[in-house]
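Asks: Predicted model and sequence follow; I will ask about them next.
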Amino acid sequence: MEIYAVKINGLDHPMGFDFEHLLCSWKVRNNKGKKQTQAKIQVAKDEKMSEVIWEKEGGLDSLGTVLEFSMRPYTRYYYQITVHSDAGEESKSEVLYFETAKLEEPWTAKWIGVRREDTHPEFRRDFSITKEVKSARLYICGLGIFETYLGGKKVGNDLLAPFINDYEEHYQYCTYDVTELLDTENEWMVLLGDGWYRGHFGLGEPTHYERPLALIAELHIWYADGTTETICTDESWQYRKSFTTLSDIYNGETQDYGNWQAESWKESVLIKAPGKLCARYSSALHDMEHLPVKEVIHTPAGETVLDFGQNFAGHVVCTQPIPQGITMTLEFGEILQEGNFYHENYRHAESRFTYVSDGVPREIRPRFTFFGFRYVKVSGFEQVDASCFEGRAIYSEMDQIGFIKTGNPKINQLFSNSLWGLKSNFVDMPTDCPQRDERLGWTGDAQVFCTTAGYHMDTRAFYHKFLRDLRSDQKRNHGGAAIYLPNAFPGLTAGIWSDVAAFMPKMLYDYYGSKEELAVNYPLMKDWVDYVYRQDCSRGKKNLYDFGFQFGDWLALDGATEQSTFGRTDNGYVCSMYYWASTRYVADAAEALGLAEVSEYADRAEDIKEAILSEYFTSSGRLAVDTQTGYLVALKFGIYKDKQKVIDGLKNRMKQDLNRLKGGFVGSTMMNCVLAENGMVDKAYDLLLYEGFPGWLYAVNLGATTIWERWNSVLPDGTISGTQMNSLNHYSYGSVVEFLYRYAAGIVPTAPGFKKARIAPCPEIRLGHMECSYDSVSGKYVSNWRIEDDGSLSFYIEIPFGCEAEVILPEQESKILEAGSYDFHIRTDKDYRALYSADTPYERLFADERAVEILKKYVPEIYYGTNREDQEAMNKCLNDSKTRAALFRNPTESFDRAIGEIRAIRA
């Protein structure tokens, strides 16, 4: 038995974090037993665990047990978990640690800055050490972005520190272990750039150059003789202009080494504290993956372009020697046009890195920006050695916990696209896109994708940061939750977007099961629904959220045109549905936390439900909002008078829409899961596997390696469909992969933190087979299936230690199974090898010669009489035509024979 994935607040050995609470979690694997019978946590001052200062035994929850003791500043604590199983096993974890920052200790360092006319400074302080160092820690904040060096070596592996902050509220400071970097004589350098804090960032043309560049730092040294020393930022520091002359999140970075060292040193300027400091709460942010150049392209326009084969966010590192005086320019783009470099869809973002060489060999990289790209145009010199260029993907440090591989390469690519969409947009906050002049923390995108993200990655620490920033902003806006962060429109809210305040905490509780985190987020949830409630009461209490600005079903295809931003679904309806859900989630959270206001919010939710039923449903139970999204939202939230009428309405709407996706950020992101949940898994698979426009595989077939913002971001001929709002790395529609986890593989939580789950896989011959593992906070679930050549079905299922699952296999009785691994081999009445049915659209049948021969034989009028250019005709099926057999002068028996033989076609 092995204890693994031991974390504090979802983090590995966190150092210098703001510990609102200490929540220790762990998992168990390689066990013989089924469950934990006893566990113990010990916290000690030393790595040998000989000076235990706190321990707890009994009643420990692996999802998260609070370590309750008084922490001291500047202190490393060691801890260890011991677990016993019902099979008599005992296992001890490794000895792990976490370390406090300054806590409430006052700063002795001073904020220093530069003269107003100076930018991109390089600060310096030299110092000597004459005694043996026991340990040393650096506590530092540099605004906007800093990198610091001791003895020429970079401190820590963070990039873009101190990350994205709520600059109206506080700035994070970082803590680094620098013990091994100190020497007898030491040169301490700090570089500052503009970043999100000071440069051009946000919609329109906002800049914040009035914000001062600033640095504060304390280097604490503990000597072996028991004495201490603190070296601080103060008037003794000097600065000069660094080799960086431009740094901008959108426009890029320029480094000029030509005459940099000729700059004279100046005395630093003491400045007034620009804001409040707090210990960091951003996850580690650094380069997580390295990508080699896949191909060097010499374009028709004479350009040299490096293709990394993957769209991602990060930067390029160059180690090729660049002769003195040469200016190398790297420009970044997502797509080629007519074989040439292109990035017009970046709008005003220049997205450029310029390097003026002094001839000194070094690792060339930007320090204060990042790019979203697949292609890099290199200019300034002719002989480009591709082996000296490396792409480095930057995203917040998270464990990938979800893995899917099927027998369908295009679905595997779609899975990868969704995953890379997450990686590219999880750069300290969940952004909409990583490349153009936006890159904002849009809350609607985060809301629709968070349940998928929770399957892909362990997102609890990352989303904790985002929700803390959202709450900080909310408190200044009387409960209103922002439409994006950092918030440039205080007071502007919108349903679905602002509902992230309730939806994301619910997801975190469902997936990770922490009541402590739920309690932290409860005020955010409650204040949001109270905000809408107050506005509704001020207009007469209609119990509907049908007022104010709304995005609605953003980018839906059923708008005025397929390029419209607003869809056809009534905004008041869909936002009221989300208002109901948020209010219901507050009631559920209050119940989980044992709070008295459960009934208050449950009653409010019931009032909203009744108002929706009265306003948007007919007396007979028919939904008056006749759009795909309208029906889907009703089914997702379970608000209807007659469920079957809503299902029938959706089926009819889909038929009228030619079985094409019409929904936007609301409808399409939930479409497949809602269909599967309501007995239409075949339709969900049809939509998932459709290869034309609009569909997920349309982009895959055009070479996409991430998810696009629009269904037709790129046209069939490879040309981009527009530049105004057209990102090729926008994760929202990647939410469809939740369907693969929840229904194709069938892994769904039924108790917080996946302590209980339902495993109900849905085999599909067009996937061939499924291999899915999900290493939940409770341990790893596995759901694999295969359709065998003889038509039987094979399943392999794993349930983690301490958990149980209801296993539901096709046409079988459900079983409640404990932890363990299980093999099943079954036969069903349904033949899962069958590719087609009587409801398969003609467009699919006409693409298979076997089906074509059957149609020619029995119903030639169908094959020869169907107009291939008529989408409506091509979306009809044999069942449709059979009801009109007389029109074809063909007996129904001919259709029956055709249907019978088509059903017999196997993969």
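Replies: Done, it's in. Residues are numbered from 1 along each chain as shown.
Asks: Only C-alpha atoms from now on, for both contacts and neighbour counts.
Replies: Will do.
Asks: ok so Val736 is a strand residue?
Replies: No: Val736: not assigned to a strand; according to DSSP: H, G, I helix; E, B strand; the rest coil it is helix.
Asks: quick one, what contacts it?
Replies: Val736 makes contacts with 452, 668-673, 688, as judged by CA atoms under 8 Å, 6 or more residues apart in numbering.
Asks: Quick check, Met429 in contact with Thr443.
Replies: No: look at Met429 against Thr443 with CA atoms under 8 Å: they stay out of range, at 10.3 Å.
Asks: Asp307 against Tyr375, yeah?
Replies: Yes: look at Asp307 against Tyr375 with CA under 8 Å: they come within range, at 4.8 Å.
Asks: neighbour count winner among those two?
Replies: Tyr375 (28 against 24; other CA atoms under 10 Å).
Asks: take the one below as the second:
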Amino acid sequence: MKKTIFLAFAFQCLTSFIFAQISVSGLLVENKVNPVGISEMYPRLSWQLQSSKRNVTQSAFEIRVSEDLNSLLRGANLIFHTGKIPSDQSVYVQFTGSTLKPGRKYYWQVRAWDQNDKMSKWSEPAFWVMGIMGPENWTAKWIESTVREPENRPSPIFRKEFTTNKKVKLAVAFITARGMYEAEINGKRVGDICLAPGWTSYNKRLQYQTYDVTNLLLDGKNAVGVTLGNGWYRGNIGFDGQKNFYGENLSLLFQMQIIYTDGSVENVISDGSWRSSTGPIQYSEIYHGETYDARLEKAGWTMPGYNDTDWENIRLANYPVINLVATKNEPVRKREVFKPVKILTTPTGEKVIDFGQNLVGWVKMKASGNAGNQISIFHSEVLDKDGNFYTESLRSAKQKNTFILKGEGVEEFEPRFTWQGFRFIKVEGYPGELKAENFTATALYSDMVLTGTFSCSDDLVNKLQQNIQWGQRGNFVDVPTDCPQRDERLGWTGDAQAFARTASFNFRVHSFFNKWMKDVAADQYPDGGVPFVVPDVLNNGQCSPGWGDVATIAPWAMYLAYGDKPLLESQYESMKKWVDYIRSVSQNNLWSPKFSFGDWLFYRPFDDNSGLSAVTDKNLIAQCFFAHSTQLLINAARVLGNDADAEAYEALLQEIKSAFLHEYATASGRLVSGTQTAYVLALHFDMLPENMRVQAAQRLVENIRAYDTHLTTGFLGTPYLCHVLSRFGYNDVAYDLLLQKSYPSWLYPVTMGATTIWERWDGIKPDGSFQTPSMNSFNHYAYGAIGDWLYRVVTGIDTDEEQPGYKAIRIKPQVSNKLTHAKATLETYYGKVSSAWERIGGRLNLNVEIPVNTTATVYVPATDASKVKESGRSITGHKDLELVGSEEGYVIVKVGSGLWQFSAN
């Protein structure tokens, strides 16, 4: 016994001696965990390092890859093995092994060495599955239904049986549709993706999804069944009841590769052998909802042995596969589930259920009744001031789901090819009493990883942060929509550019924007203009300042957040085309656009004759964004080594700014528009020479105070308002705006019970009445852009442009006596970054967490380094950190990874 204990102790000591005090986890392939459907021939691999010690870095790594898990663990039959590579790179390390094959599964591991050359253990294995990898590998045919469609266009269903006669090692299905689809194999759902294949500019880029379906196959006979829905492809989308934008017929493309244990390969494809019919989904539209008639269910139709002799033959369609692309972004999935918080009867007698949160998704319902009983569910974001169900702001969108019972015990209904934006539902025709246990609401959005948190001593600000994140959840449904409830739900470019930086704090939107920006480039007009919405279903040939600028703003924001140089490179030509477009339509380097939304939904008082409406000259706005996009193009050119472009556009930028001064500013720096937005844009985009900036900031503050410390900005000015104030020494005014509770302000909707961000500052007026119903969404994320300031200024978490993606981190909080504490955390590709400060009496504590393999420059709010301590020790002569110096109001230190606790008077 003693000998056993001794040997165990000796082994533990030996292990500690051999292995570094680090471990490897968080393995990603192309930014995703164990992704299925990778199209890159040379995918990029990333990992995180953990250590309880400070100032830990990676000095080397080793990667191994195999097609077989057991071989990987033994280090045998490897298709890729780097050996020990001296490098501190742990993000975007490119696979450079042998040629990867379509539909194959690859397992990999990594280990690392710390700065003392001590080695970690091998990580837990991870994997990826390749996609179809090119049009030449598609053997499947597009198939369509020949069933004559009635006016309501019910969803077609398709089926095929096949046989497996050998033991299956791996089965991978590649599926897409012109429309939406949901597939089953042997009665079980294929994957958990909703609203597939997602929304792209279908005529140019149509996504397919890849699924590992090995566990769904049976020995012997099998069956596959697929249901299609109208979706964005041919459903009602855009304005004026537009239908069939991309095509009239729904069609399916299905290809399954089966690899047997003996090495042989068989494909099951969509071809002329499939059969088609219709089922219970009798109507399905994104805006208007779904009708499901359970009496028309075909029991067992996705199981082998089903009798489909009365089904129709299918029709082969000659659609291309050249435009098919693998799914880059996280698909839409079911997320949070909500139970009713209240069941009520309105003053007009309506039966209404309140789920307590304005969310985007659908309601799942249970009911028992007679065959033919019809239950209708209507959806709304708010009740009116009398407590009645309110749908006028939905415009033409019906947001109505209908379930017709078959009369067989307890039945369940859940939509498939639609979704709603709602907090409240009205139920009509329900047999019996409405009971909470029979209704749940499921949130539906792109399956982004939650990466950011923010909290502080003010509960209303905490609720604001929660509302910002719920606004993002509800509107990041495969594309960044403007709103999720009315007859719109389009990828408005202005909203997306305003919110992109905030979005990257709240959730990991790297792949989300990567996918959508490719559609921005695809739908960019031949002359370089960028549409209002992407995918461009408005097709009006117009563009607007601050909207089209998403072409430059979003790629640069993603580069800063994730350090993804290839993403920036892939968007560079689109960025350049946009700037060149503006230049081509400008006169004397002045952009006077034919159309402009201006500072959309800026402050207008209830009495527009008051003279207080904050109207900003649209051409001034255009000129500011002309300069900003040019500057971002210059930044991208420098990163990518396009020095000639950088120099040429730097010369253009000087001309743009000179033209601005000549046209829109007096000699003393007064702007032709004296609005908050005018001064914010001029200051944030450095349109004014340095000797004019102080007075411009003063004028901005004077304007704010003239409105009794209220903001008056719209979609274009709001994202930068508090940033400008903090930058020019008016941090107290920025905090005052944040904490303002009366209209117009960020907290006014919170005081009115909002659970998301509103489209208008006064969507609900103080007397309970509503703003203009035709333009009054209660889930519209753009004004949530204040979140960027909460993260980057209040708690001070920021990235270094020289080492983006948080390889080098800056922590510079701008504290205020208006809060007693504030804290933010951010999950980066390297690990968690956090910054938390609190004021206790005359003392400030700043706690910082820095991930392994990164460094940080920390600005401690203090005036004297000798009075700053870290973990109770003076920072002067501190062996674990470097005292860099000081600047106004801060003592600056440089640290490595670990937990750091600073305190100062």
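Replies: Received the coordinates, thanks. Worth saying up front: this structure is predicted, and the values here are computed from it rather than measured.
Asks: What would you report as the TM-score here?
Replies: The TM-score (TM-score structural alignment, normalised by the length of structure 2) is 0.87; 821 aligned residues with a CA RMSD of 2.2 Å.
Asks: shared neighbours, Asp307 and Tyr375 of structure 1?
Replies: Counting by CA under 8 Å, 6+ apart, Asp307 of structure 1 and Tyr375 have no contacts in common.
Asks: If we ignore the residues flanking it in sequence, what's nearest Leu219 of structure 1?
Replies: Leaving aside its sequence neighbours, Leu219 of structure 1 sits nearest to Leu138 (CA to CA, 6 or more residues apart in numbering; 4.5 Å).
Asks: Regarding that neighbour, what is its secondary structure?
Replies: Secondary structure of Leu138 of structure 1, reduced to three states by three-state DSSP: strand.
Asks: Residue in structure 1 paired with Asn31 of structure 2?
Replies: Matched to structure 1 by TM-score structural alignment, Asn31 of structure 2 sits across from Gly10.
Asks: Can you get me a residue count around that match?
Replies: Using other CA under 10 Å, Gly10 of structure 1 has 26 other residues around it.
Asks: what about it, distance to Glu334 of structure 1?
Replies: Gly10 of structure 1 sits 33 Å away from Glu334 of structure 1, going by CA to CA, to the nearest Å.
Asks: what's the answer for Phe146 of structure 1, then?
Replies: From Phe146 of structure 1 to Glu334 of structure 1 the distance is 28 Å (CA to CA).
Asks: ok, which stretches of the stretch 651-800 of structure 2 are helices?
Replies: Under the criterion DSSP state H, counting those that start in this stretch, the stretch 651-800 of structure 2 contains helices at 676-684, 690-706, 718-727, 731-739, 747-751, 786-789.
Asks: Excluding residues flanking it in the chain, which one is nearest the match of Asn31 of structure 2?
Replies: Per CA to CA, 6+ apart, closest to Gly10 of structure 1 is Ala461, 5.4 Å.
Asks: Contact partners for that neighbour?
Replies: Neighbouring residues of Ala461 of structure 1 by CA under 8 Å, 6+ apart: 9-11, 282-283.
Asks: same thing but 7 Å
Replies: 9-11, 283 (CA atoms under 7 Å, 6 or more residues apart in numbering).
Asks: Packing partners of the longest strand seen in structure 2?
Replies: Secondary structure assigned by DSSP state E gives strand 351-367 as the longest strand of structure 2. Packing partners of strand 351-367 of structure 2 (3 or more CA pairs under 7 Å, 6 or more residues apart in numbering; DSSP states H and E): strand 342-345, strand 411-413, strand 420-428, strand 439-446.
Asks: Make CSV out of the ones you listed and add distance to Val147 of structure 2.
Replies: Formatted as CSV, those follow (distance: least, CA to CA, whole Å):
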stretch, distance to Val147 of structure 2
strand 342-345, 42
strand 411-413, 25
strand 420-428, 29
strand 439-446, 31
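Asks: These: which one's closest to Ala112 of structure 2?
Replies: For Ala112 of structure 2, the closest of these is strand 439-446, at 32.8 Å, according to CA to CA.
Asks: Does anything pack onto that closest one? Which helices or strands?
Replies: If contacts are counted by 3+ CA pairs under 7 Å, 6+ apart, strand 439-446 of structure 2 sits against strand 332-338, strand 351-367, strand 476-477.
Asks: corresponding residues in structure 1 for it?
Replies: So strand 439-446 of structure 2 sits over residues 389-396 in structure 1, by TM-score structural alignment.
Asks: mean deviation of the matching stretch from structure 2?
Replies: Its matched residues in structure 2 lie on average 1.0 Å from stretch 389-396 of structure 1 after superposition (mean CA distance after the TM-score superposition for structure 1).
Asks: which residues are in contact with that stretch?
Replies: With CA under 7 Å, 6+ apart as the test, stretch 389-396 of structure 1 has contacts from 283-293, 312-319, 423-424, 426-428.
Asks: Please tell me which residues of structure 2 stretch 600-617 of structure 1 aligns onto.
Replies: Under TM-score structural alignment, the match for stretch 600-617 of structure 1 is residues 648-665.
Asks: Quick one: map Gly131 of structure 2 onto structure 1.
Replies: Using TM-score structural alignment, Gly131 of structure 2 pairs with Ala101 in structure 1.
Asks: I'd like to know how far the closest residue to its match other than its chain neighbours sits from Phe98 of structure 1.
Replies: Nearest residue to Ala101 of structure 1, sequence neighbours excluded (CA to CA, 6+ apart): Gly16, at 4.0 Å. Distance of Gly16 of structure 1 to Phe98 of structure 1, computed by CA to CA: 8 Å.
Asks: now do Glu804 of structure 1
Replies: Distance from Glu804 of structure 1 to Phe98 of structure 1, by CA to CA: 32 Å.
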